[in-house]
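> Generate a structure from the sequence data that follows.
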Amino acid sequence: MHHEQSILRPLVESILSKKPGGERIINEYHRTKSLQDDNRRKMVNILAADLTEKNGTSPPRQLKEKYARGIVTLFPYLSDPHSKNGYEHYYDGESGSGYLAWRIKTIQRSAAKDRRSSFGESCGGPSHGGGPTARRDSHVVPETALSEEECKEAISLMKHSADEDTVKNKMKLTFDYRRNKVLDPQQSSSILSDFPRFQDVKGLVEQDFVLMFGEGVSGKLLERWPTTYKKKIIQQCRQLPSTSELEELLLAADPPEDDTEVDADVGWDSDLSSVLLLLHLIPPSAQGRKRPGKVSASQAEKHLVVFKKTGTSIQEHLDAITTSVQPYLLAVGVKKNAIHQFYIVLEKKAIPCKSISSLGAFDELFKAHYVFGTAYNTMLRNMYTFLQTTVYSIDVGIVKESPRVAEVRARLLH
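Just a heads-up that it's a prediction; the model follows:
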């Protein structure tokens, strides 16, 4: 017990003493052997922020208990003599209640809201229907509806099953249950914890998307990009004001057949370069007066795809993520145009793409927004909306489009 105190006491003390207002909390306790409500709230906020910053918005139970125990170790007079451990009013693992638990739930709700906030809402404009966060009828009606209890059994089985076909089948059966969780702001942030097989069984994102929209919608990008869109986007981009980034992408997307002097090792492959050209053709909207203000297509690119050299740690990349971000592609390879594995990064986790082609991986990235109910990154929203309505034909006439989206569509489809 003494050893535990020697660990827990400095843990909480050092967190508080490094934060504004923390010293005042410690001083008040030493002076009065108690804390007023406002300082107790501040203490809980500081500790919950520390917990979630270091461990994500769903820190494990043991850690929450550790922090709660740390509070009453540092401030013994805050301990409740009537409870089993004395710290349950800060965190009770059995019921998931207590000041610390409630504060973390507030942080989770706020993170989920940020993740789901649509462009219209974030700009204070009217909220428009459609898009990845909309509730919609599924394309496929499940043959058998599972009860909640059966769903929980299936989820438990999936976590440990070595057979991928079993996992895929159970994922189909739990689709409706999962959709309801995805669309619930209080539960959406735990989807990858509840369904961890997204992270090792390839093709589950695609499977859920097909259940939502059907095979016809699902196949549209891969069918139509090479034949309809790619060439026209390249043509349109040749008419844009020239920049070095644009020229590099044009060269990579449409390399000259006879020119062997082109250094083809610096850029992405032809397909991904053509997708990034679309970002130049339909650039990010100005973000209003607040930062980040006007964002260039080149700046927005890193919110779409990030390159990692083969052999570098993916976990390190995930650990370095400090803010809640929208999904993006992590491309791992020896060079940008020789990628051997794409991942979708979401909630500080990496979901391996089924496709090894860049266009296939991008297709999965787009679909992940719908499968996980996460709003488009505001910097990429115009481009994604174009793909949503023009290529996939989702929510046509329902979702709000920028004038540029309509203008580019008119140019490409005529």
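
> only C-alpha atoms for contact and neighbour calcs from this point on.
Noted.

> With Ser188 as the reference, measure out to the residue most central in space within the chain.
Centroid-nearest residue in the chain, with C-alpha atoms, centre = their mean: Leu346, separated by 3.4 Å. Separation of Leu346 from Ser188 (C-alpha to C-alpha, to the nearest Å): 12 Å.

> OK, contacts around Arg41?
For Arg41, the contact set (C-alpha atoms under 8 Å, 6 or more residues apart in numbering) is empty.

> helix or strand for it, which one?
Arg41 is part of helix 37-55 when elements are defined by DSSP states H and E.

> what comes up buried for that helix?
Residues 39, 42-52 are the ones in helix 37-55 that count as buried (16 or more other C-alpha atoms under 10 Å).

> can you map out the strands along this structure?
Using DSSP state E, the strands of the chain run over 305-309, 328-335, 338-346, 349-352.

> Distance to His414 for these - can I get that in TSV?
Formatted as TSV, the strands of the chain follow (distance: least, C-alpha to C-alpha, whole Å):
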stretch	distance to His414
strand 305-309	30
strand 328-335	31
strand 338-346	34
strand 349-352	37
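
> Looking at the ones you listed, spot the one closest to Leu63.
Closest to Leu63 of the strands of the chain is strand 349-352 (C-alpha to C-alpha; 19.6 Å).

> roughly how far apart are Glu65 and Ile7?
Taking C-alpha to C-alpha, one finds Glu65 at 14 Å from Ile7.

> So which of the two has more stuff around it?
Glu65 (19 against 13; other C-alpha atoms under 10 Å).

> Please name the nearest non-neighbouring residue to His340.
Gly333 (5.3 Å; C-alpha to C-alpha, 6 or more residues apart in numbering).

> contacting residues for that neighbour?
307-310, 339-341.

> surely Lys367 meets Glu206?
Yes. Lys367 is within contact range of Glu206, at 7.1 Å (criterion: C-alpha atoms under 8 Å).

> May I see the buried residues of stretch 103-116?
Residues of stretch 103-116 classed as buried by neighbour count (16+ other C-alpha under 10 Å): 103-105, 107-109, 111-116.

> now, which of those lie within helices?
Taking DSSP state H, the ones among the buried residues of stretch 103-116 that sit in helices are 103-105, 107-109, 111-116.

> Greatest separation within those residues: which pair is it?
For those, with distances taken as C-alpha to C-alpha, the pair at the greatest spread is Arg103 and Arg116 (19.9 Å).

> related to what we said a few turns ago, OK, contacts around the residue nearest to the centre of the chain?
Contacts of Leu346 (C-alpha under 8 Å, 6+ apart): 325-328.

> First-to-last residue distance for stretch 302-319?
First-to-last residue span, stretch 302-319, C-alpha to C-alpha: 17 Å.

> Could you pull out the buried residues of it?
Those would be 303-308, 314, for stretch 302-319 by 16+ other C-alpha under 10 Å.

> run this one through as well so I can compare:
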Amino acid sequence: MRETFQYRQKILHDPQHSADVLQMFPRFLDTKGLILQDFSMMFGEEAASKFLQKWNSSFKDKVIQEAKNLKETSLLKRHLASALNEGSETGRKRPKKISVEEAADHLVKFQKSCQSLEDHLMTTKGGSQPYLLATGTSKAQVFNFYIVLDKKLVPCQSCTSLGAFDELFKSHFVFSVKYDDSLSSLYTFLQTTVYNIDIGRSEETPRVKELRARLLNKQ
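Reported below is the predicted structural model:
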């Protein structure tokens, strides 16, 4: 797959063929780690490693503190409790305002491992933006993550929520997919603040700029 990287990049920048990349390169569907490989080849090892290296040490506590200042819901409280107890793992439209519950559903869906993955693909409604599918015996016992894109399953190399989310973010660049409108501020914040990609060239909302400034200046 390394040998076909440049050809794959050419296809992704061709509007007539970019949507067919998973059909043309089906190894993404049965080989873990290819998203990580392509992202590293696109942006370099340093940028590729920033999220997993910096999240727990530089951003996690600051983001949790910012979240505590938001209007609390039962789901937000559960997410905060989970984050606080978590170990080392874990024309442009205006972004649509959605609830915490809806945002979580846009990012990750859960399915018990005893259920058919094909049934999930057939019954789930959604657009062309990727999301995570977590499978396990319960939401507290997840064993595998997949990235769902165009009703196809791309297996994640990581079995942790943090690592899987890293792969989900990177899939937007590897497959040349735009961010979900309702999550664009979140992804843009991570892109510019954590991964340091296209700083000053990406369109950011005032709130994203303000949050980045607060976090980077917070001791």
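
> And the helices in structure 2, which stretches?
5-12, 21-24, 34-43, 45-54, 60-68, 74-85, 100-107, 117-123, 161-174, 184-189, 206-217.

> Need the winner for burial among those helices.
Mean neighbour count (mean count of other C-alpha atoms under 10 Å) peaks for helix 161-174 among the helices of structure 2, with a mean of 21.

> Which strands or helices does that one pack on?
In terms of contacts (3 or more C-alpha pairs under 8 Å, 6 or more residues apart in numbering; DSSP states H and E), helix 161-174 of structure 2 is packed against helix 34-43, helix 45-54, strand 131-138, strand 141-149.

> same thing but 10 Å
helix 5-12, helix 34-43, helix 45-54, strand 108-112, strand 131-138, strand 141-149, strand 152-155 (3 or more C-alpha pairs under 10 Å, 6 or more residues apart in numbering; DSSP states H and E).

> Out of these, which is closest to Leu84 of structure 2?
Closest approach to Leu84 of structure 2 among these (C-alpha to C-alpha): helix 45-54, 16.4 Å.

> which bit of structure 1 covers the closest one?
Mapped onto structure 1 using TM-score structural alignment, helix 45-54 of structure 2 covers residues 215-224.

> And the counterpart of Val408 of structure 1 in structure 2, how far from Phe59 of structure 2?
Using TM-score structural alignment, the partner of Val408 of structure 1 in structure 2 is Leu211. In this structure, Leu211 of structure 2 and Phe59 of structure 2 are 12 Å apart, going by C-alpha to C-alpha.

> swap in Val100 of structure 2?
As defined by C-alpha to C-alpha, Val100 of structure 2 lies at a distance of 20 Å from Phe59 of structure 2.

> Same question for Ala213 of structure 2.
On the measure of C-alpha to C-alpha, Ala213 of structure 2 and Phe59 of structure 2 end up 12 Å apart.

> Find residues that contact each of these two.
Here Ala213 of structure 2 and Phe59 have Thr193 as joint contacts, going by C-alpha atoms under 10 Å, 6 or more residues apart in numbering.

> Name the stretch among the strands of structure 1 that sits most buried.
Of these, the one with the most neighbours on average (mean count of other C-alpha under 10 Å) is strand 349-352, at a mean of 24.

> tell me, that one lands on which residues of structure 2?
Counting by TM-score structural alignment, strand 349-352 of structure 1 corresponds to residues 152-155.

> Check stretch 32-52 of structure 1 too.
Going by TM-score structural alignment: stretch 32-52 of structure 1 matches no residues.

> what do Leu211 and Phe59 of structure 2 both touch?
With C-alpha under 10 Å, 6+ apart as the test, Leu211 of structure 2 and Phe59 both reach Thr193.

> I'd like the distance from Val396 of structure 1 to Asn27 of structure 1, if you could.
60 Å.

> Among these two, which residue is more densely surrounded?
Val396 (15 against 12).

> Could you find the counterpart of the more buried one in structure 2?
So Val396 of structure 1 corresponds to Ile199, using TM-score structural alignment.

> who's in contact with its match?
Ile199 of structure 2 touches 188, 191-193, counting by C-alpha under 10 Å, 6+ apart.

> Would you mind checking which of the residues you listed is nearest to Asp166 of structure 2?
Proximity of the contacts of Ile199 of structure 2 to Asp166 of structure 2 (C-alpha to C-alpha) peaks at Gln191, which lies at 11.0 Å.

> That closest one - how many residues pack around it?
Using other C-alpha under 10 Å, Gln191 of structure 2 has 19 other residues around it.

> wait, it sits on Arg201?
No. With contact defined as C-alpha atoms under 10 Å, Gln191 of structure 2 does not reach Arg201; the gap is 11.2 Å.

> re the thing from before, could the buried residues of stretch 103-116 of structure 1 go into CSV alongside distance to Glu13 of structure 1?
Compiled in CSV, those are given as follows (distance: C-alpha to C-alpha, whole Å):
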residue, distance to Glu13 of structure 1
Arg103, 19
Ile104, 20
Lys105, 23
Ile107, 22
Gln108, 25
Arg109, 27
Ala111, 27
Ala112, 30
Lys113, 32
Asp114, 31
Arg115, 32
Arg116, 35
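
> ok, Leu272 of structure 1 - contacts?
For Leu272 of structure 1, the contact set (C-alpha under 10 Å, 6+ apart) comprises 249, 252-253, 278, 305, 336-337, 357-362.

> If we use 8 Å, what do you get?
Going by C-alpha under 8 Å, 6+ apart, the list of residues near Leu272 of structure 1 reads 253, 358-359, 362.

> Let's have those residues in TSV, adding distance to Phe195 of structure 1.
Formatted as TSV, the contacts of Leu272 of structure 1 follow (distance: C-alpha to C-alpha, whole Å):
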residue	distance to Phe195 of structure 1
Ala253	37
Ser358	25
Leu359	26
Phe362	22
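
> starting at the chain centroid, how far to stretch 304-311 of structure 1?
17 Å (C-alpha atoms, centre = their mean, to the nearest Å).

> distance of the closest residue to Asp180 of structure 2 other than its chain neighbours from Asp181 of structure 2?
Using C-alpha to C-alpha, 6+ apart and skipping residues adjacent in sequence, the residue nearest Asp180 of structure 2 is Gln129, 5.8 Å away. In this view, Gln129 of structure 2 and Asp181 of structure 2 are 9 Å apart by C-alpha to C-alpha.

> for Lys71 of structure 2, same thing?
From Lys71 of structure 2 to Asp181 of structure 2 the distance is 22 Å (C-alpha to C-alpha).

> Also Glu204 of structure 2?
Following C-alpha to C-alpha, the distance that separates Glu204 of structure 2 from Asp181 of structure 2 is 13 Å.

> contacting residues for the aligned partner of Phe175 of structure 2 in structure 1?
Using TM-score structural alignment, the partner of Phe175 of structure 2 in structure 1 is Phe372. By C-alpha under 8 Å, 6+ apart, the residues touching Phe372 of structure 1 are 182, 188, 191.
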